[in-house]
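Asker: when you get a sec, could you give me coordinates for this:
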Amino acid sequence: MIKTISWFTYFWLYQIALLGSLIKMKFLELKGEDDRVKNYTNQLAKNWAKSLVDFTGSEIIVKGEDKIPEEPVLFVANHQGSFDIPLLLGYINKPKAFIAKWELRYMPFVSGWMKNMKCIFIKRNDFRQTLRAFKDAGKVFDAGQSLVIFPEGTRSCSDKLGDFKRGSLKIALREEVAIVPVTIKGSYKLREANNGLIKGDKVELILSDPIYVESLSKEERNDLTLIVREKIKENL
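Answerer: Reported below is the predicted structural model:
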């Protein structure tokens, strides 16, 4: 309980401490220095995310980071817990955006840098809005950002791998970007599902070899969701 209270206290104090950084970010925006805004925001977000995970006292092991191509990619990961985004943001060293729930657009402080990182916000119960948002994915890659998706659609809160939603990888096929499967092992342990308590534990992020969609056969393209799911499952 003490660690949980300490973590949430740290979380909100950090948000307040970010205020000066957000003012600087807005100043750079007004000056039209887009590249500086992007680089500054990505570094700010990475530091923020890593500090939140580190504060839990967890051991984080990253395997296969050297496999990531230089160009923007689509990271496809399983979704075990509420720390998955901070883990991917803080421990995989590549500028990235996320597909996030609509409500995060209004979260104090965080929403500002999420927008600058080109995060895509979706309304889960609004199919048309979600479809329009997914069509904007090309703008993320054009901005030099990679994109992270969780094809299960919701957290498993366990070591079980759920089904991937059909069509979730059409972004990669339409934009012809490489897919990097990411297996997240143990993140659900950092925040207990039954009581929300924060605790430290061991988490592994395992990156598989990239899948270059332009080299896939028609059959492989049709089975892409299953192929990526199997690669993530192999490392669980």
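Asker: every contact and neighbour count from this point should use C-alpha atoms.
Answerer: Noted.
Asker: and the longest helix anywhere in the chain, which residues are buried?
Answerer: For the chain, the helix with the greatest residue count under DSSP state H is helix 34-54. Of the residues in helix 34-54, those buried by neighbour count under the rule 16 or more other C-alpha atoms under 10 Å are 37-38, 40-42, 44-46, 48-53.
Asker: strands of the chain, residue ranges please.
Answerer: Ranges of strands in the chain, per DSSP state E, are 59-63, 74-77, 96-101, 120-122, 146-149, 179-185, 202-207.
Asker: can I get those strands in a markdown table with distance to M114?
Answerer: Formatted as a markdown table, those follow (distance: least, C-alpha to C-alpha, whole Å):
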| stretch | distance to M114 |
| --- | --- |
| strand 59-63 | 24 |
| strand 74-77 | 17 |
| strand 96-101 | 7 |
| strand 120-122 | 9 |
| strand 146-149 | 12 |
| strand 179-185 | 21 |
| strand 202-207 | 22 |
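Asker: this one as well, want them side by side:
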Amino acid sequence: MIRLIVFFLYMSGLLVYSIPRLKKMKKLPMDMLVHERDLKVHETPQQWSRTIMKITGSRVAFSGEEHLPDGPVLFVSNHEGDFDIPLLLAYVNKPFGFISKVEVKKVPVLSSWMETMNCVFLDRKDRRKAIMSIREGTELLKQGHSILIFPEGTRSKGGPIGEFKTGGLRLGRDAGVPIVPVSIQGTADIFEKNGRLVKPAIVSIAICPSIPFEDYKNKDLKEVAAEVKAAIITAQKNSSMAP
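Answerer: Okay, here's the model as predicted:
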């Protein structure tokens, strides 16, 4: 209970305290290089996320950073729980925005930070708006920003990895960027498996070898989804066997 209280107090104070920084990020020069701008914006969310992970008391094993290619990529990750985003922001040193449910857009300050990070808000209940969101994500990738998607569409809460839907993968193919599979294990043990309380857990992130655009551009997206899912499952098995 104490960790949960500390977490909410930290987030509440943080959002108010971050408003001046947010205004500065929104005023960054328009002619600034995309990579430089994204790194500058990424500093604050990464710092928050590292503090959040410290509050949970979790031990994190991170591997595969050498697999990150230069330039924009489509990160494709399995989705265990609510702490997946803070975990990835804290440890992946390549700035990225992510696809989020549209309801989060109603949260003051947080939604403005997400927009500045190049996140895309997806309304799954409205097909037309969902298609527009996919196009928005594609344009962001073409502009040089990286995007993260969770193709399961919902949290597994520590259960078996669900079916990978193909809609999000279209972003990578339409933008012509590499796909980077990402394996997450243990985040559900922080929150979802504890009756909605925050507790320490053993967590791992593994960045899998990227899939170049040339290797998947002519494949059926269902085949691509299966390959990405298989890579993530293999990474999880290897992580489980590690001493």
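Asker: TM-score for these two?
Answerer: The TM-score (TM-score structural alignment, normalised by the length of the first structure) is 0.91; 234 aligned residues with a C-alpha RMSD of 2.0 Å.
Asker: hmm, back to that, just how off-centre is the longest helix of the first structure within its chain?
Answerer: Computed by C-alpha atoms, centre = their mean, to the nearest Å, the chain-centroid distance of helix 34-54 of the first structure equals 13 Å.
Asker: kindly report the same for stretch 111-125 of the second structure.
Answerer: When C-alpha coordinates are averaged (C-alpha atoms, centre = their mean), stretch 111-125 of the second structure and its chain have centres 12 Å apart.
Asker: give the contact list for C119 of the first structure.
Answerer: A97, F98, I99, A100, V140 (C-alpha atoms under 8 Å, 6 or more residues apart in numbering).
Asker: returning to that earlier point: farthest-separated two in the buried residues of helix 34-54 of the first structure?
Answerer: Using C-alpha to C-alpha, the two most remote members of the buried residues of helix 34-54 of the first structure are V37 and V53, lying 24.4 Å apart.
Asker: how many neighbours does the nearest residue to G162 of the second structure once chain neighbours are set aside have?
Answerer: Leaving aside its sequence neighbours, G162 of the second structure sits nearest to E152 (C-alpha to C-alpha, 6 or more residues apart in numbering; 5.6 Å). Counted with other C-alpha atoms under 10 Å, the neighbours of E152 of the second structure add up to 20.
Asker: the one 10 residues further on now?
Answerer: G162 of the second structure has 15 neighbours, counted by other C-alpha under 10 Å.
Asker: I figured it hits A226, correct?
Answerer: No. Using C-alpha atoms under 8 Å, G162 of the second structure is not in contact with A226, being 11.2 Å away.
Asker: of the strands of the first structure, give the one that comes closest to N195 of the first structure.
Answerer: N195 of the first structure lies closest to strand 202-207 among the strands of the first structure, at 19.6 Å (C-alpha to C-alpha).
Asker: now do the closest one against strand 179-185, angle only.
Answerer: Between strand 202-207 of the first structure and strand 179-185, the angle comes out at 170 degrees (axes from the mean of the first three to the mean of the last three C-alpha atoms, to 10 degrees).
Asker: post-alignment, strand 202-207 of the first structure versus the second structure, mean distance?
Answerer: Here the mean offset of strand 202-207 of the first structure against the second structure after fitting is 0.7 Å, by mean C-alpha distance after the TM-score superposition for the first structure.
Asker: identify the residues contacting stretch 207-226 of the second structure?
Answerer: By C-alpha under 8 Å, 6+ apart, the list of residues contacting stretch 207-226 of the second structure reads 63-65, 67-69, 164-166, 169-170, 172-173, 176-183, 231-232, 235.
Asker: perfect, I'm done here.
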